[in-house]
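Colleague: how does the following fold in three dimensions:
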Amino acid sequence: MYSMRVHESTISKFLPIVCKSIIEKLRPIYLKTPNTKEQWKATADKFNELWNFPNCLGALDGRHITFRAPISDGSFYYNYKGSNSIVLLALVNANYMFTYVNIGVNGRISDGGVFSRSNLCNGMKSNLLNFPETVELPGTTEKVPYVIVGDDAFPLLTNLMKPYPERDLTHDCRIFNYRLSRARRIVENAFGILANRFRVLLNPINLNVEKVELITLTCIIIHNFLATENVRYTDINEPLEQLARLSRQGGNRSSPAARNVRDTYKQYFNSPQGIVDWQENSIRMFNH
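Modeller: This next block holds a predicted model:
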């Protein structure tokens, strides 16, 4: 209000109109989930090229968008961090662009809980997303499904990979966790880019939840617009500290088939076909 010399009552009227117009015009172009096998394969090829994780369809994570909830809402939006928030669940491609978002679930729900209620989860379990068929890992005859990578908050599924639990990790499991973390951090980086570009997301937003959802979605669409039309975000710096942030495995139960898929990726990342030059040094530096 003070920087633009426009009264807040006026801003509150035209800001939702502008946001809705941006969403209506740009969302169909700049916030699209792949819906063909060819589009998913192109996403996976880019992940393998940039982040050395084959057959990866995206990185999945959740972020809390904090706001000042009205007293009438009580503790409905109160999260474990001691603030009121809604959850932004997002799937991000190798170039830090959002390909799927779910915004608005109250902050009391965990990332895994938000995922389990989402259209993304239903589509994955019902095979409605047109994922490509299982394919051989590069240089091998071992077939595995295309997968999304996430952290310990999510369930281990045949097409959703998470780290091995920290307790009594073997060398090969550490290598897998490192390689998965390197691919998964892309979604965390995307959240960081989004919040620092649109700094309204860094602090609690003093608006009702409907407007918070509207502003968050608008910021994501403009982020994708800029990434497509203006700036290509690429960061090949190696984040060795990512291993230290791997949290302990939660209580999500996994099927034997899902565990077999994870074991296959683990074996591949430790094989001559799947190894990368720096992974041993990265594990050694972390252990020291």
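Colleague: please make it C-alpha for all contacts and neighbour counts, starting now.
Modeller: Will do.
Colleague: I'd like to know how many residues surround Leu201.
Modeller: 21 (other C-alpha atoms under 10 Å).
Colleague: another one to check against the first:
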Amino acid sequence: MSDEGRLSKSANAFNIGLCTVSTIVRLMEEVENFYSRYEAPQCIGAIDGNLIDIRAPTINSTDYINRKSQCSLNVQACFGFKYCFLNVVIKWPGNPAYPLLPHLMKEYVNGGSLPQAQYFWYQICSARNVIECSFGRLKARFGVLKCTMDMHIQQFLYVIYAYFALHNYCEQNHESICEDNV
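Modeller: Prediction:
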């Protein structure tokens, strides 16, 4: 489906925009690549949250207090197999624990008792480890994210989204990270 003619025919057949078809094709490629690397079926990526410390806002500052009693924003991200972030959501307050849902896989508590459950747990943990490494790579690349950021919340949102976009650009262009920062 990489040629323009097939994409146009698919778009017309299902009455959807051409850009939607190419997005679906790219998403299916992500699913296949994620499966080939982590053996997680029908999975597009790993999801996790990360806290970025901020200066306490003057209004509703208690809303920003995290479980470590620091002011922060919870950054939730979905990560694909190429160390690139597929989706980023910055909100407050955030809950670090995710429930098991039909569209959200979660590792078994204590690894499970059956060998199949233990294998599944291992694969899910391996895939999830990738996003933790990605957040580490992001913070190594942009060390300011390890410090308390002193700016207005609206500015903060734009700056953080820019860091994620720049990180993806660097990863896609194989820009190295100083090993001392990782």
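Colleague: tell me the centre residue of the first structure?
Modeller: The first structure has Leu60 as the residue nearest its centroid, 2.7 Å off, counting by C-alpha atoms, centre = their mean.
Colleague: state the distance from it to Thr99 of the first structure.
Modeller: Noted for Leu60 of the first structure: a distance of 10 Å to Thr99 of the first structure, by C-alpha to C-alpha, to the nearest Å.
Colleague: and for Pro204 of the first structure?
Modeller: When Pro204 of the first structure is compared with Thr99 of the first structure (using C-alpha to C-alpha), they lie 25 Å apart.
Colleague: repeat for Ile215 of the first structure
Modeller: Relative to Thr99 of the first structure, and taking C-alpha to C-alpha, Ile215 of the first structure is found at 18 Å.
Colleague: Met285 of the first structure too?
Modeller: 34 Å.
Colleague: give me the mean distance between the lengthiest strand in the first structure and the second structure.
Modeller: Looking across the first structure with DSSP state E, the single longest strand is strand 56-66. Taken over the aligned residues, the distance from strand 56-66 of the first structure to the second structure averages 0.9 Å (mean C-alpha distance after the TM-score superposition for the first structure).
Colleague: tell me which helix or strand comes right after that strand.
Modeller: strand 85-92 (DSSP states H and E).
Colleague: contact partners of the next helix or strand after that following strand?
Modeller: Sequence-wise, the next helix or strand downstream of strand 85-92 of the first structure (DSSP H and E) is strand 98-106. With C-alpha atoms under 8 Å, 6 or more residues apart in numbering as the test, strand 98-106 of the first structure has contacts from 31-34, 76-78, 85-93, 114, 118, 120, 190, 209, 213, 216-217, 220, 224.
Colleague: and strand 98-106 of the first structure, how far out from the chain middle?
Modeller: How far strand 98-106 of the first structure lies from its chain's middle: 10 Å, per C-alpha atoms, centre = their mean, to the nearest Å.
Colleague: which position in the second structure pairs with the residue nearest to the centre of the first structure?
Modeller: Pairing criterion TM-score structural alignment: the partner of Leu60 of the first structure within the second structure is identified as Ile47.
Colleague: where's its match relative to Cys71 of the second structure, distance?
Modeller: Using C-alpha to C-alpha, Ile47 of the second structure is found at 22 Å from Cys71 of the second structure.
Colleague: for the stretch 151-288 of the first structure, which segments are assigned as helices?
Modeller: 171-197, 209-229, 256-269, 279-287 (DSSP state H, counting those that start in this stretch).
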